[in-house]
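Asker: sequence and predicted structure below; questions after.
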Amino acid sequence: MNEVKKLKVPVKSIAGAVVTAIALFGSVYTVNEGHIGIVKRFSEAKEQVNPGLHFKMPFIDSVEEIEVRTRKNEEKMASSTKEQMPVTVIVSVNWTVDKSAALDLFRQYGGLSQFESRILDPRFRSATKDVIPKYDAEQLIQDRASAIQAIEVNFIEEMKDFPVSVDNIQIENIQLPSKYLTSIETKQTEKNLAAAEKHKLARQNLEAQRAVNTAKAQADGIELVAIAEAKAIKLKGLAEAEAITAKAKALGDNPLIVKLTEAQNWDGKLPATMLGGQNMPILDMRNK
């Protein structure tokens, strides 16, 4: 009996230590980065906590995480184009939960999965199906960005009363019947050829205009040179005429200038003959 009593004390101590350890471990928890912790007491959401180490009441409180990083939802749906062509589109949306409203979202919808299935996904499908029939097949292929913008406007309006933000929307894939795709490709090829021909014609016109401009510039240059030369000749003639006039005036005003000019131009030789007056013969002035 004594031995049995002695064994009972250690068993109780071990049990107490185990319970204490469980309580201690049960009172400590962590919330992962990119998530918000929702603390529930007897299954009722009480508060939200940020990522990191936290304490709670063991056996009473429990914690559930809500991701607040950007999430991506993808939908594949059948629709029809403006010309009633059957089309299947795959669209995706990136969205984020408002961190400050994580507790309210959990209280109303019970978590992200329920929020997506009940609220986000149906509205995203509706926003997409409302836009696709407004575009013909060629527009969807060639101007996908316009359709994306229209879907985004619709979806943001649908989600304005919920604690989430819409980051961006993409049309991942557009599936059309093969015969329509061939028709669109042929049409696009023709457009590309027409655009190339138009570009070629524009380039030829530009080169022709450049040649005309060059020829005109050369002609203008020749004309300017001719005008300059004519003006130079005219100015030279005017200068020479003015010089002659001035010289004639000077000679008229002073006859002695004529004598001076003759003296300056004399070569120092006397004339060889001299004409006589009346019946005087011509005299030979040379030495014999």
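Answerer: Yep, it's here. Numbering: from 1, shown residues only.

Asker: contacts and neighbour counts: CA atoms only from here.
Answerer: Noted.

Asker: now do the strands in this protein.
Answerer: Secondary structure of the chain (DSSP state E): strands at 28-31, 35-41, 44-49, 52-55, 61-67, 71-80, 86-97, 164-175, 273-274, 283-284.

Asker: tell me which of these sits nearest to residue 119.
Answerer: strand 164-175 (11.1 Å; C-alpha to C-alpha).

Asker: now do the buried residues in the closest one.
Answerer: Residues 164, 166, 169-171 are the ones in strand 164-175 that count as buried (16 or more other C-alpha atoms under 10 Å).

Asker: figure out how far it is from the centre of its chain.
Answerer: Averaging C-alpha positions (C-alpha atoms, centre = their mean, to the nearest Å) puts strand 164-175 21 Å from its chain's average.

Asker: what packs against it?
Answerer: Packing partners of strand 164-175 (3 or more C-alpha pairs under 8 Å, 6 or more residues apart in numbering; DSSP states H and E): strand 86-97, helix 144-158.

Asker: what about versus this one:
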Amino acid sequence: MALNPFYSVSSGYIGVKTVFGAIQHEQLDPGLHFRTPFISSIHEISVQPNTSVTDETAATHDQQNVTTRTAVTWSIDPGFADIIYQNYRSLDALQSIILAPIVANDMKAVISKYDAQQLVTERAAVAEEIATIILRDFGRYHVLVSLGGVNITNLTFSQQYDQAIEAKQIAQQQALQAKYTLEQTQTSSQAQVVQAKAAADATVATAEGQAKATILQANADAQAYKAKQAALSPELLQLTAMQRWNGVLPTYMGGQAPLPFLSIQPHP
């Protein structure tokens, strides 16, 4: 193989040619290329997407520790494959020496600007800011980040913080429950007051109605009695007595006692 003057660059790779170990700044695309045995060599470097995962612990603005896991999908700029090979010789070296520290530093810088609660409520904005900074810093080393290539796959707070959040949530729930219970009690009390007032009003209305009915009945009875008294003339009284008389005269009458029912009017 060393004597073969031809070399085939694989698909998804760029060939970097060296002569006596010195980098030749030309790009060898996939396909067949010529080389001089023992003098020149061709080295392949991948331009395919790679995904690097970085775990990092950072402090928030309010001094809460948060552990993050960030996945970045990236690839080298094919036009700078020779420079990258010259500086790092491999993508693994590029990842460990340059890219991983960039992700860690950018993550810490962004997280330090936010309180722990904001990382939860504004997670999308935080992730976007981190992605923007990583894309910028990777670009300085001729590394491209694919669209949507930065993902924060994990965001974990300390156990103490989680316990504090849980306690706060429990307290909030208890406060809401107490407020609800108080409102229910107040509503029930108000309903009882309304019901009691309605019952009292009904009792008063009933009593007033009964009193008015009694007064009306008494007035009616009085009017009837008055009318009856007005109708009792002497003639009517005598006629009533005559209708009730059994025809028997008293056996003894005083000298001054009048004969019953005898009323003789002189003729003119």
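Answerer: Perfect, thanks for sending it. Treat the numbers as computed from the prediction; the structure is a model and nothing was measured.

Asker: for stretch 91-98 of structure 2, buried residues please.
Answerer: For stretch 91-98 of structure 2, the buried set under the neighbour-count rule, 16+ other C-alpha under 10 Å, comprises 91, 94-95.

Asker: let me know the closest of these to residue 125 of structure 2.
Answerer: residue 95 (26.1 Å).

Asker: what residues are up against the closest one?
Answerer: With contact taken as C-alpha atoms under 8 Å, 6 or more residues apart in numbering, residue 95 of structure 2 is in contact with residue 52.

Asker: and the gap between the alignment partner in structure 1 of it and residue 7 of structure 1?
Answerer: Alignment note (TM-score structural alignment): residue 95 of structure 2 maps to residue 116 of structure 1. Residue 116 of structure 1 sits 57 Å away from residue 7 of structure 1, taking C-alpha to C-alpha, to the nearest Å as the criterion.

Asker: residue 155 of structure 1 now?
Answerer: 70 Å.

Asker: so these two - more neighbours on which side?
Answerer: residue 155 (21 against 11; other C-alpha atoms under 10 Å).

Asker: so what corresponds to the more buried one in structure 2?
Answerer: Aligning on TM-score structural alignment places residue 155 of structure 1 opposite residue 134 in structure 2.

Asker: pretty sure that match sits against residue 106.
Answerer: Yes - at 6.6 Å, residue 134 of structure 2 and residue 106 qualify as touching, with contact defined as C-alpha atoms under 8 Å.

Asker: before we move on, the earlier item: could I get the helices and strands packed on strand 164-175 of structure 1 as CSV with distance to residue 208 of structure 1?
Answerer: Converted to CSV, these look like this (distance: least, C-alpha to C-alpha, whole Å):
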stretch, distance to residue 208 of structure 1
strand 86-97, 48
helix 144-158, 39
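
Asker: ok, which of those comes nearest residue 74 of structure 1?
Answerer: Closest approach to residue 74 of structure 1 among those (C-alpha to C-alpha): strand 86-97, 4.2 Å.

Asker: so which elements touch the closest one?
Answerer: Counting contacts by 3+ C-alpha pairs under 8 Å, 6+ apart, strand 86-97 of structure 1 packs against strand 71-80, strand 164-175.

Asker: check the mean deviation of it from structure 2.
Answerer: For strand 86-97 of structure 1, the mean deviation from structure 2 after alignment is 1.4 Å (mean C-alpha distance after the TM-score superposition for structure 1).

Asker: what span of structure 2 is that strand aligned with?
Answerer: On structure 2, the counterpart of strand 86-97 of structure 1 by TM-score structural alignment is residues 65-76.

Asker: report the buried residues of the matching stretch.
Answerer: Using 16+ other C-alpha under 10 Å as the burial criterion, the residues of stretch 65-76 of structure 2 that qualify are 65-66, 68-76.

Asker: which two among those are spaced furthest apart?
Answerer: Among the buried residues of stretch 65-76 of structure 2, 65 and 76 lie farthest apart (C-alpha to C-alpha), at 33.0 Å.

Asker: from residue 132 of structure 1, how far out is the residue nearest the centre of structure 1?
Answerer: Most central in structure 1 under C-alpha atoms, centre = their mean is residue 145, positioned 14.9 Å from the mean C-alpha point. Between residue 145 of structure 1 and residue 132 of structure 1 the computed distance is 12 Å (C-alpha to C-alpha).

Asker: got it, and residue 9 of structure 1?
Answerer: Distance, residue 9 of structure 1 to residue 132 of structure 1, by C-alpha to C-alpha: 77 Å.

Asker: spatially nearest residue to residue 155 of structure 2 (excluding sequence neighbours)?
Answerer: Nearest residue to residue 155 of structure 2 in three dimensions, chain neighbours excluded: residue 68, at 4.8 Å (C-alpha to C-alpha, 6 or more residues apart in numbering).

Asker: which residues are in contact with the one you found?
Answerer: 55-58, 152-156.

Asker: at 6 Å what do you get?
Answerer: Listed by C-alpha atoms under 6 Å, 6 or more residues apart in numbering, the contact set of residue 68 of structure 2 reads 55-56, 154-155.

Asker: ditto for residue 43 of structure 2
Answerer: Going by C-alpha under 6 Å, 6+ apart, residue 43 of structure 2 touches 15-16.

Asker: what residue in structure 1 is paired with it?
Answerer: By TM-score structural alignment, residue 43 of structure 2 lines up with residue 64.

Asker: for residue 73 of structure 1, see how far away its match is.
Answerer: Plainly put, residue 64 of structure 1 is 21 Å away from residue 73 of structure 1 if you go by C-alpha to C-alpha.

Asker: please apply the same query to residue 184 of structure 1.
Answerer: Using C-alpha to C-alpha, residue 184 of structure 1 is found at 30 Å from residue 73 of structure 1.

Asker: kindly report the same for residue 105 of structure 1.
Answerer: The gap separating residue 105 of structure 1 from residue 73 of structure 1 is 18 Å, by C-alpha to C-alpha.

Asker: higher neighbour count, these two?
Answerer: The residue with more neighbours, out of residue 105 of structure 1 and residue 73, is residue 105; 20 against 14, by other C-alpha under 10 Å.

Asker: where's residue 141 of structure 1 relative to residue 184 of structure 1, distance?
Answerer: Noted for residue 141 of structure 1: a distance of 9 Å to residue 184 of structure 1, by C-alpha to C-alpha.
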